[in-house]
Structure formats: C-alpha cells, structure tokens
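Visitor: pasting the sequence and the predicted coordinates here, then a few questions.
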Amino acid sequence: MAFTLATWNINSVRLREALVSRLLTEEMPDVLCLQECKSPVEKMPLETFRALGYTHIIARGQKGYNGVAILSKLPITDVGDRDFAQLGHARHIAGQLENGVTIHNFYVPAGGDKPDREINEKFGQKLDYLTEMRDWFRSEKPEKAILVGDLNIAPREDDVWNHKQLLKIVSHTPIEVEHLAQAQEAGGWVDITRQDLPEGLLYSWWSYRSSDWDAADKGRRLDHVWATQDIANSGHSSRILRAVRGWEQPSDHAPVFASFDL
C-alpha cells in the first residue's frame, strides 16, 4: 500500500478553509494532518473537505486555540488522544490505517518568548510536554507508526537561518533540542524529511513579522515527519511546499510531505 501524507499548521482552519481546499485539490495527499485548527470540532468546515474526497476525518478541537485534525481519503480508525502535561489542550490525536500503520498528529506547545521556565510558565509546559512524550514512548514503544506535526522545535543547525543567533531563541535552544532528541530516541523515531534531504538549509515556518518573508528567508524547520525504524525505509519523496507560504492570507507554516510504500 502506497500513500502520501502531509502535515500543516493551518493557523485557523475556518479562516483558511479555502487554502486547505486548494492544497487538497492541487496536491491530493492521501492523508492531511492539520494543527492549530483553532475551532471546536462542530464548527470546523469538515463537510467541505468530505466533498473533496476526504471522507474519513478524526478531529479534536477547542475554541480559539490548539486543535488537531486528520483528513483522509483512506479508511482510518480513531485510536485516541493523550493530554500530555495535563494541559487540557487539544494537541494530539492518533488514527490507524487499514494496513496497521498508526499516524500520530502532534502540536507541541510553542513555549512563549523567554527560554526560562522560572519566569515563563509556557516554556516549562513545553518541556514537560516533551518529557511526557519521551516517557510514553519508553513505556509503550511505538511500532509501525508515523509521527507528524508542528513540534515547534528546529533541532539541527541547518534547520534555522542562523544557528548562533537563535541559540537563545525559543524553538532552537539547546534544552529544547535535547528534550526533542530524547523523545525521538525513546520511540526509535527516524526523521524522514532529513533521511530524504540530509543536507542543506530547510525551513517550514517564516514569521509574519517580516515585511518580505521570502526575501529575508529567516525560516525555521518546525514541522516534522518521523517514522518508527521498522517502516522508516519505506519513506521517500519528502518535500516542503514553500510556495504555499506565499498564498493569499497564508498560514506562517508551509506543508511538509512524505510518501510511504507499505
């Protein structure tokens, strides 16, 4: 079974319903995982996506914040969610395809502006979230699984526009990178994007604050596609659709794609 999967922080699925529809129409991934939907499930424009052939949908939402959804052309079974760090946030959902592959869709907390949990509660929540991810993967070792989402960390030096300048900026601090690495190692996860594209600068997020994001190109790779070691070799054709960041009224994230032959 071959399928293509995409992950995209949409930054309000209701506001950007047309952009999601455009991506589904033009790129036609078999599965699209969305984060930061910012809507209760009952108010998400799911009928629009069903009309485009994405008739299998799993979602968790809340008003104004967070929210995750999996839109699929392929039959997929809801296999639950976890409230990491007991935040009460809709930040994780999992679905299982008929071939037995479990897809985890994550939206890790951004962590606020200051990389110090003593003065910034949100940064502490982010670290606690990642720690619970690590502990879960250690206690229930994932198999035949794919993890995608906005993990809000750019782990490698070439995942940011300037490694030295961003070492004290939330999303690229050494403590965040270490916490993410521990979670990745605990689950035996393979970074599929970097397996396919091992060298060079690679970004999936560009700030709204830049007057010309494309020319400045001060990006970070915050969005990821991982797979467990038992299926990692089946992953291929990774790409980030940078052009989507330039669509009208865009999300500040671009979709990340990968294909799997299983």
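Guide: Received it, and whenever you're ready, just let me know what you need. Numbers count the residues shown, from 1 in each chain.

Visitor: when you work out contacts or count neighbours from here on, use the C-alpha atoms and nothing else.
Guide: OK.

Visitor: in the helix or strand where L23 lies, what counts as buried?
Guide: Assigned by DSSP states H and E, L23 falls within helix 17-27. Neighbour-count burial for helix 17-27, counted by 16 or more other Cα atoms under 10 Å, picks out E17, L19, V20, S21, L23, L24.

Visitor: next up, a second structure to put side by side with the first:
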Amino acid sequence: MADTLSICSWNINSVRARIDIVEQLLRLEAPDILCLQETKVVNETFPTEMFRRMGYVHQVLNGQRMHHGVAIMSKVPVHEDDRFDWQANGEARHVGVRLDNGVRIENVYVPAGGDIPDREVNPKFGQKMDFLERMIEWSSALDKQPAILTGDFNIAPLECDVWSHKQLLNVVSHTPGECDILARLQASNDWVDIGRHFHPAPARLYTWWSYRAKDWAESDRGRRLDHMWMTKDVADKAVSHRVVEPARSWIKPSDHIPIITEFAF
C-alpha cells in the first residue's frame, strides 16, 4: 500500500455512454480507486480495457442491463468481493471490497425513490426507505471494522446541502423522512461525513445539478447527493476531500460530479 491513497466516487449515468469523460477524469485526477454508480451495463460488456490501459487492473463489477450497476476500479489490490442486496430484489446497487491494509470500501447506489414522497401512492419511495432500513441493520452490526461507505445516497441531508431548503422540503431527496433515516444510518456506526468534515456547514458543497436547467452553473440549483462516509479510525487518516465541479461542464456530462478523498495511511 502506498503512503497516500485517493478514492473517487462518481455516479456516471452510463459508463459506456460517457467513457470519454471517465478517461478524462482518470488522466486529470488519477485516483488510486474509482467507485462508479449507475454504470448501466452488464459485466460482460463493461468497458474494462480502457481502465486496464490506465492502470486500473483490479476490477470488481456488479452490473445490470440498462439500469443501476456499480463497479470498483483500482490500481491497488482489492479483495473480498461482496454484493449486498439491500433492495431485496436482485438489483445491482452495491459492491464491496477490502484493501490490503484491512479497510473495507462499500460502494452503494441508493434508489432515487420516484417523484412523490409517499409510499402508499409511490412504491418506489417505500423501496428507497426500506433499502435504507436494511443498510441501518447492516451498519449497526459492524464490529469496529475500518470502513468507507461511499456512493450516490440520493439524499441531501442538511439544509445547506440544497439550493433551497424551503422549496425542496417536499421534494424527494430532501424530505424530512429521508433526512431523518440518513441521520439514523450515520448514527448506527458513528460514520464521519468526510465532506462536511473538510467543508463544514453551511459551506456550498453540491454534487448534482439537474439536466433540466438551461444553464446549470448560472441557476446553480444543486444538491449534495453523493457522499463519502468512514469510520473514525479511517477519517483520522484523511487529508483532503473535494468535488470536481468542472466535470459537470464536460462533453456529454453526467448530472453528478466526482468526489475525491485523499488519505495518508
């Protein structure tokens, strides 16, 4: 294991459709480990060769045709390939590995939850909340394992994590119920939100802007949906955390941007 290690997480919204900007990120930032969400490709047709050419020879895939999908691409060895079915329906929304130093990395893609924050009229919202309840059960059972939990959580938990708290109170991703359940998940293993550790509230720290905006940067109606949490022993090794906001303007962008944490192990 190198003295320093950088881990990047990015909801790419189809890795094959945006392979050019993935390569652009790898050339610019060269993270040691890249956790991708919403890859939208089965394992057999994942574009592995570009990653291999760039030095990411350790590849752990959990794909699904046209929907969901997660992957961990690494320059350093990874072990213990796990896939938890927190959706309880076989959807490819998690992949986990262990580094040589014993740190676990859990890469997760939480369901978006549809448009209406009511499980009675919108089953997708109920599925999202149930997914998070299963994550809480898992997290609560962890026994002092050094771990990193990262990915697209599809919840912006703090008032300052959205462009307008008042206007988004009833919008899925920032409703009180979602914020409460994410707080319970964080408390279940005393996870450190490394984004807010390095950029304390109320600092602006968005990771997602809708495609619907004519000019995403000018309107700046962002939300912090992508997160990197870690146990305190791992957080103590973190030296920086940042977002790659220019990526939202790259050619054929994802609506999410990469987040990167660097560690000194």
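Guide: Received it, and whenever you're ready, just let me know what you need. Note that this is a predicted model, so its numbers are computed, not measured.

Visitor: can you give me the TM-score here?
Guide: Remark: TM-score between the superposed chains equals 0.98 [TM-score structural alignment, normalised by the length of structure 1]; 262 aligned residues with a Cα RMSD of 0.9 Å.

Visitor: hang on, the earlier thing: of the buried residues of helix 17-27 of structure 1, which is the nearest to N152 of structure 1?
Guide: V20 (20.8 Å; Cα to Cα).

Visitor: contact partners for that closest one?
Guide: By Cα atoms under 8 Å, 6 or more residues apart in numbering, the contact list for V20 of structure 1 reads I10, V13.

Visitor: how about it, what's its match in structure 2?
Guide: Aligned counterpart of V20 of structure 1 in structure 2: V22 (TM-score structural alignment).

Visitor: how many neighbours does D143 of structure 2 have?
Guide: D143 of structure 2: 8 surrounding residues under other Cα atoms under 10 Å.

Visitor: what of the one 10 residues further on?
Guide: Around F153 of structure 2 there are 21 other residues, counting by other Cα under 10 Å.

Visitor: swap in Q165 of structure 1?
Guide: For Q165 of structure 1, using other Cα under 10 Å, the count is 10.

Visitor: and the alignment partner in structure 2 of it, what helix or strand is that in?
Guide: Correspondence of Q165 of structure 1 to structure 2, assessed by TM-score structural alignment: Q167. For Q167 of structure 2, the host element (DSSP H and E) is helix 165-168.

Visitor: can you show me the helices along structure 2?
Guide: Along structure 2, counting by DSSP state H, helices occupy 19-29, 48-53, 123-140, 165-168, 176-188, 194-198, 216-219, 232-235.

Visitor: so the longest one aligns onto which residues of structure 1?
Guide: Per the alignment by TM-score structural alignment, helix 123-140 of structure 2 matches residues 121-138 in structure 1.

Visitor: to what extent does that stretch diverge from structure 2 after superposition?
Guide: Taken against structure 2, stretch 121-138 of structure 1 registers an average deviation of 0.5 Å after superposition, with mean Cα distance after the TM-score superposition for structure 1.

Visitor: if we can go back for a sec, and the helices of structure 2: which comes nearest L205 of structure 2?
Guide: helix 194-198 (8.0 Å).

Visitor: and the closest one against structure 1, how far off on average?
Guide: Using mean Cα distance after the TM-score superposition for structure 1, the mean distance for helix 194-198 of structure 2 is 0.6 Å.
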